[in-house]
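> here are the coordinates; sequence isn't available:
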C-alpha cells in the first residue's frame, strides 16, 4: 500500500512538470478544405473551434484533424490568407466519434460581401459507429422529464430495470469522465449523477472497443460539464403526490398531500480566474414519499394471544401489550420512501495552453425503506436502509503535439450500505423472537408484533490510476493505448443478533423485550448467525487499439489484457 501511494505521488510530480485542454471523454473533428474554383485541396488553412483553444492546420492535400474535442456543439471556422473565411455552425461532437466538417473557400479576388456561414446538418448515418451505441447530449437531456442518468438510460431500447438485453445488473460498467466508477461488490454505481450535470451520455450495448474493459452487457460513458468564462446558474423544483380513489389496492392514497414528493436542485458555474481556473457546482435534495403506505395497527412489542375457538373470530385474538404503551396509534406512514442528498463539485485549472487539471467530487447519500407486505401493520419493526457513496477524480491532460495527447486519472471512491431496525445491536427496544413469528392462523399475511433481528453493513474502498495515450498517426489511423490499475478493499458483516439462551416466553412473562448481542464467531453454536467477508483484490489491465478510417469503411481493432 505504501509503494502504491509513493507511485501516485511520483506520477503526479512527473505529469505536473509537463506543460490544449482536453477531456478524457472526447471526440474528433476531421475534414478537408478545398478551393471552390479548382476543387483542389488548400494547404496551411487554419481551422479553429470558436471560443476554445482547439484547432489545426490543413496538410498539403487540404486534410485536417482536431482530436481530443470535448463532447458538445461548436462553431468551426476555416481561414487562410487570400481566401474568404467560412464558418460552419452547430457542429455536434460526440465521445469516440469523428465528425466530418468540410470547407469550400474562394479566393478574395472573387467578390463576396461577407464571411460565408453554413449551418451543419447531421448525417443520416453515423459511419464510424461500429457498435450498438445511443448518444444523448445536454440539449436533449434538458427537455426530458428526468433528474438522474438512470432515468435517461431507461428510455433507451433494451434496458429494463438496470439490466441490458436480459443480462444481469452487474454486467454494466459506468464511467464518469473516462473513469470507471462501478462498485465491484455488486456491479452497481458508486454514485448517481444528476441529469443537469451531464454534457453527454453514451450507452454502448455491444462490440466494445479494447479500451472498455469488464463490461459484458453494456458500457455507460458520462461526460460531465465544466465551468467556463461566463457565470451560469439554474434552480429547479417540483412538488407533488400520488393520488387514487382505489383503496382496495392503495392504502390511504386518496389523502392527497401536495409536498409528499419534493425536489430542489441548483447548479452554478463560472470562472475563479479568467481563462485559467473554473468551477462547476451542483446540489440536489429530494424527498420521495412513495405510493405504498402502512398503518401502525400494532407496535413491535405487541404480544398475540389465542383465546380459543369458543370466541368469535373478531374477538379470538387479543393483543396483550405493555400497559404503558398499548396498541399502535393507527398512524398512516410511507413504506417505500426515500430521502436523498446529492452534491457535485468540479474544478478545472489550465496553467498552460496545452495542459489541464480537473478535480471532481461527487456525494450521494440516501436513506430509504423497501416495502415488505408482512410489516404493513407493524411498520416500525422492519429494516431502515442507508446508502452512501462518494467519488474523487483527479485528472491531468497534456497535449504533446497537435496530433497526440495523454490523460492520467487518479481516483478514490467509497460506498457503504447498512440495514437494521436499530443501529445499536444492544438497543433495549429489540423484541423476543417469538413476537416476530406470531401470526393468527386465519390471517397469516401480517406481523402483529416483533422486530427484524438482522444487522447488515458493507463497504467498498477503491483506489485507481488510469493512463491513456492517443495519437492521430496519419489521416487514416488513430492509435490509442493505455493501462489501468485498481486496488479494492471490500467487506461486509451480516449478523443475526442473538437473544440469550433460555429466554422465557413473553406470552408468559408479559415482557416482550430482550437484550440482543453479536454472536461469537468462535462458538460453533453461534457462528452460523454471523457472516463476515473481507477481500483486497488487485486489478491491472492494458490495451492497444487502432481506429482505421477508410473512405469505404471504418474499422476498430484492438487487443486487451
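Cool, the structure landed. Since we're looking at a predicted model, the values are computed, not measured. Numbers count the residues shown, from 1 in each chain.
> Every contact and neighbour count from this point should use C-alpha atoms.
Will do.
> what sits against the residue nearest to residue 141 when sequence neighbours are not counted?
Leaving aside its sequence neighbours, residue 141 sits nearest to residue 195 (Cα to Cα, 6 or more residues apart in numbering; 6.8 Å). With contacts defined as Cα atoms under 8 Å, 6 or more residues apart in numbering, residue 195 is in contact with 141-142, 146-149, 152.
> Tell me which residue lies nearest the centroid of the protein.
The residue lying closest to the centre of the chain (Cα atoms, centre = their mean) is residue 192, at 3.5 Å.
> Am I right that that one is in a helix?
No: judged by DSSP: H, G, I helix; E, B strand; the rest coil, residue 192 forms no part of a helix; its state is coil.
> Residue 14 belongs to a helix?
Yes: Residue 14: assigned to a helix according to three-state DSSP.
> was I right about the residue nearest to the centre of the chain contacting residue 364?
Yes: judged on Cα atoms under 8 Å, residue 192 makes contact with residue 364 at a distance of 6.6 Å.
> How many neighbouring residues does residue 509 have?
Using other Cα atoms under 10 Å, residue 509 has 8 other residues around it.
> Tell me how far the residue sitting furthest away from the middle of the chain lies from residue 317.
In the chain, the greatest distance from the average C-alpha position (Cα atoms, centre = their mean) is reached by residue 310, at 60.1 Å. According to Cα to Cα, to the nearest Å, residue 310 stands 12 Å off from residue 317.
> ok, for residue 417, nearest residue in space, not its chain neighbours?
Spatial nearest neighbour of residue 417, chain neighbours left out: residue 387 (4.5 Å); criterion: Cα to Cα, 6+ apart.
> Give the buried residues for the host helix or strand of the one you found.
Assigned by DSSP states H and E, residue 387 belongs to strand 384-401. Using 16 or more other Cα atoms under 10 Å as the test for burial, strand 384-401 gives 384-399.
> Does anything pack onto it? Which helices or strands?
Under the contact criterion of 3 or more Cα pairs under 8 Å, 6 or more residues apart in numbering; DSSP states H and E, strand 384-401 touches strand 355-368, strand 404-420.
> what's the closest of those to residue 171?
strand 404-420 (18.4 Å; Cα to Cα).
> The closest one versus strand 355-368: what angle between them?
Angle of strand 404-420 versus strand 355-368, following axes from the mean of the first three to the mean of the last three Cα atoms, to 10 degrees, is 20 degrees.
> second one coming, line it up with the first:
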C-alpha cells in the first residue's frame, strides 16, 4: 500500500513539474487612475482572483502581471480611499499581452462596488501578425470532435484529405506546437486526427502534420498564426498551429462525456434509419487545488474506439450480362448476370 501511495505521489509531482516547465503564459498590463482627475494612483493593488498573481502600480500608475496562464479571469483593483473595481471575463492569450486599465472612483462619492465585464478586443495590439484564437468556451459550442476542424474553421486555413494548408502553402510548411514544444512530424503522417478515411489511407503518403492527438476538453485555447510570427517560432514557412492545455483552478471541477452509435446496431443492420460504425468515445476531466491554493492540477483522459476507420457507402456494381469469348476455356457465346456487392466479400467491407 505504501509503495502505491509513493507511486501516485511521484506521478503527481511529475505532472506538476511538466506543467511548470511547458506551461504557456500571457501577461496583463495597464494603468490605474483616478476616475475624476485622471491622475495616476501609485501603489494601487491589482490582483487576479483565484490565483496568487498580482502587482502594485508604479509612480505613473502602470502595472504588469507576468506569467498568467492562458484562460479567463476576474481582476480586481483597489486603493486606499477609493472604491474597489472588479473586471470579470478578462481573457489572457498565451504569448500576448492583455491591456486592462482601471478608473477608480473616490470613496467620497457614495457608490456601490463597481463591477465591469471585459470585452474581447477586436484587434490584439500585442500581436505582430494575423493570429486567430479559439477558446475552450468556443470548443464547447462547436458540434465537432476533431481538433483539426477547429483549425480549418479559421480564415486562410483549409483541410483536405486530413492535411492542413495555410494560405495555399504546402502541408509540410505548417508548424505544430503544444505547450510551446514542437510536435511537427517531419517524416510525414496525417495531422494527428482521429482516423478518418483519408487519414488511414494516406498515413504514409502525407507530408507534415502533428505527432500528437490532443483531447479537445483538455485545451484552454487553440491559436493559428498565419505568417509573420516572432523569432521564437521556427521550422515553418506557412504558419504556426499552437495548442495550450487547461490549468487547475481554485475550485474542484470534473466532467464526464460519453458518445456512441452502438445502441443495438450490428454490422449490416439498420437502427433508427442508419448504420453503426462501432464508434464510442468517453472523456473524463478532473481539476482543482492540490492540498493548497498554490498548487493546482488538471487531468484529462480519453478512450476512443472506431471499428471501421475507412467509412464509406458501397451499394455494389451491376455489370449486366457479360458474354464469354471462349479464350479462357469457357463456352463461347455463354452469358451470365454479373453483380458485385458486400456478399462477394467475406465479412463485408
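Structure's in. What do you need? If you're wondering where the values come from, they're calculated on a predicted model, not measured in any experiment.
> before we move on, the earlier item: got CSV for the helices and strands packed on strand 384-401 of the first structure, with mean neighbour count and distance to residue 554 of the first structure too?
Formatted as CSV, those follow (neighbours: other Cα atoms under 10 Å; distance: least, Cα to Cα, whole Å):
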stretch, mean neighbour count, distance to residue 554 of the first structure
strand 355-368, 20, 31
strand 404-420, 21, 21
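> got those strands as a markdown table, with distance to residue 477 of the first structure columns?
Listed next are those as a markdown table, based on distance: least, Cα to Cα, whole Å:
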| stretch | distance to residue 477 of the first structure |
| --- | --- |
| strand 355-368 | 24 |
| strand 404-420 | 12 |
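> quick one: which of these is nearest residue 543 of the first structure?
Residue 543 of the first structure sits nearest to strand 404-420 of all those, at 14.3 Å, using Cα to Cα.
> The closest one aligns to what range in the second structure?
Across the second structure, nothing matches strand 404-420 of the first structure (TM-score structural alignment).
> After that strand, which helix or strand is next? Please name it.
Trace forward from strand 404-420 of the first structure with DSSP H and E and the next one is helix 433-437.
> Can you give the distance of that next one from its chain's centre?
With Cα atoms, centre = their mean, to the nearest Å as the basis, helix 433-437 of the first structure stands 40 Å off its chain's centre.
> The second structure: matching residues for that helix?
Helix 433-437 of the first structure covers no residues of the second structure once aligned (TM-score structural alignment).
> rewinding a little: same list, the contacts of residue 195 of the first structure, but as TSV with neighbour count, secondary structure and distance to residue 288 of the first structure please.
Formatted as TSV, the contacts of residue 195 of the first structure follow (neighbours: other Cα atoms under 10 Å; DSSP: H, G, I helix; E, B strand; the rest coil; distance: Cα to Cα, whole Å):
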residue	neighbour count	secondary structure	distance to residue 288 of the first structure
141	21	helix	22
142	13	helix	22
146	15	coil	14
147	18	coil	13
148	16	strand	14
149	19	helix	17
152	16	helix	19
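> Could you export the residues you listed as CSV, including distance to residue 158 of the first structure?
Converted to CSV, the contacts of residue 195 of the first structure look like this (distance: Cα to Cα, whole Å):
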residue, distance to residue 158 of the first structure
141, 19
142, 22
146, 18
147, 20
148, 18
149, 16
152, 13
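> of those, which stay in contact in the second structure?
Among those, the ones whose aligned partners also touch in the second structure (both residues aligned by TM-score structural alignment, their matches' Cα atoms under 8 Å) are 141, 147-149.
> How many neighbouring residues does the residue nearest to residue 477 of the first structure when sequence neighbours are not counted have?
Excluding the flanking residues, the one nearest residue 477 of the first structure by Cα to Cα, 6+ apart is residue 548, at 4.8 Å. Neighbour count for residue 548 of the first structure, taken as other Cα under 10 Å: 18.
> roughly how far apart are residue 548 of the first structure and residue 481 of the first structure?
15 Å.
> again, but for residue 16 of the first structure
For residue 16 of the first structure, the distance to residue 481 of the first structure - Cα to Cα - is 21 Å.
> cool, and residue 456 of the first structure?
As judged by Cα to Cα, residue 456 of the first structure and residue 481 of the first structure stand 41 Å apart.
> Residue 110 of the first structure now?
47 Å.
> Also residue 347 of the first structure?
With distances taken as Cα to Cα, residue 347 of the first structure is found 27 Å from residue 481 of the first structure.
> Repeat that for residue 64 of the first structure.
From residue 64 of the first structure across to residue 481 of the first structure, the span is 22 Å (Cα to Cα).
> same thing with residue 115 of the first structure?
Taken as Cα to Cα, the span from residue 115 of the first structure to residue 481 of the first structure is 41 Å.
> between these two, which one's more packed in?
residue 481 (20 against 11).
> Look at the counterpart of residue 235 of the first structure in the second structure and say how many residues are nearby.
Here residue 235 of the first structure is matched to residue 256 in the second structure, going by TM-score structural alignment. Neighbours of residue 256 of the second structure under the rule other Cα under 10 Å: 12.
> give the contact list for residue 256 of the second structure.
Listed by Cα under 8 Å, 6+ apart, the contact set of residue 256 of the second structure reads 282-285.
> hmm, back to that, please identify which helix or strand holds the alignment partner in the second structure of the residue farthest from the centre of the first structure.
Counting by TM-score structural alignment, residue 310 of the first structure lines up with residue 332 in the second structure. For residue 332 of the second structure, there is no host helix or strand (DSSP H and E).
> so which of the contacts of residue 256 of the second structure is the most crowded?
Busiest of the contacts of residue 256 of the second structure [other Cα under 10 Å] is residue 283, holding 18 neighbours.
> and that residue, that one's in a helix?
No: in this structure, residue 283 of the second structure is strand, not part of a helix, as judged by three-state DSSP.
> Give the closest residue to the alignment partner in the first structure of it in space, chain neighbours not counted.
Aligned counterpart of residue 283 of the second structure in the first structure: residue 265 (TM-score structural alignment). Excluding the flanking residues, the one nearest residue 265 of the first structure by Cα to Cα, 6+ apart is residue 284, at 4.2 Å.
> What residue in the second structure is paired with that neighbour?
In the second structure, residue 284 of the first structure lands on residue 303 (TM-score structural alignment).
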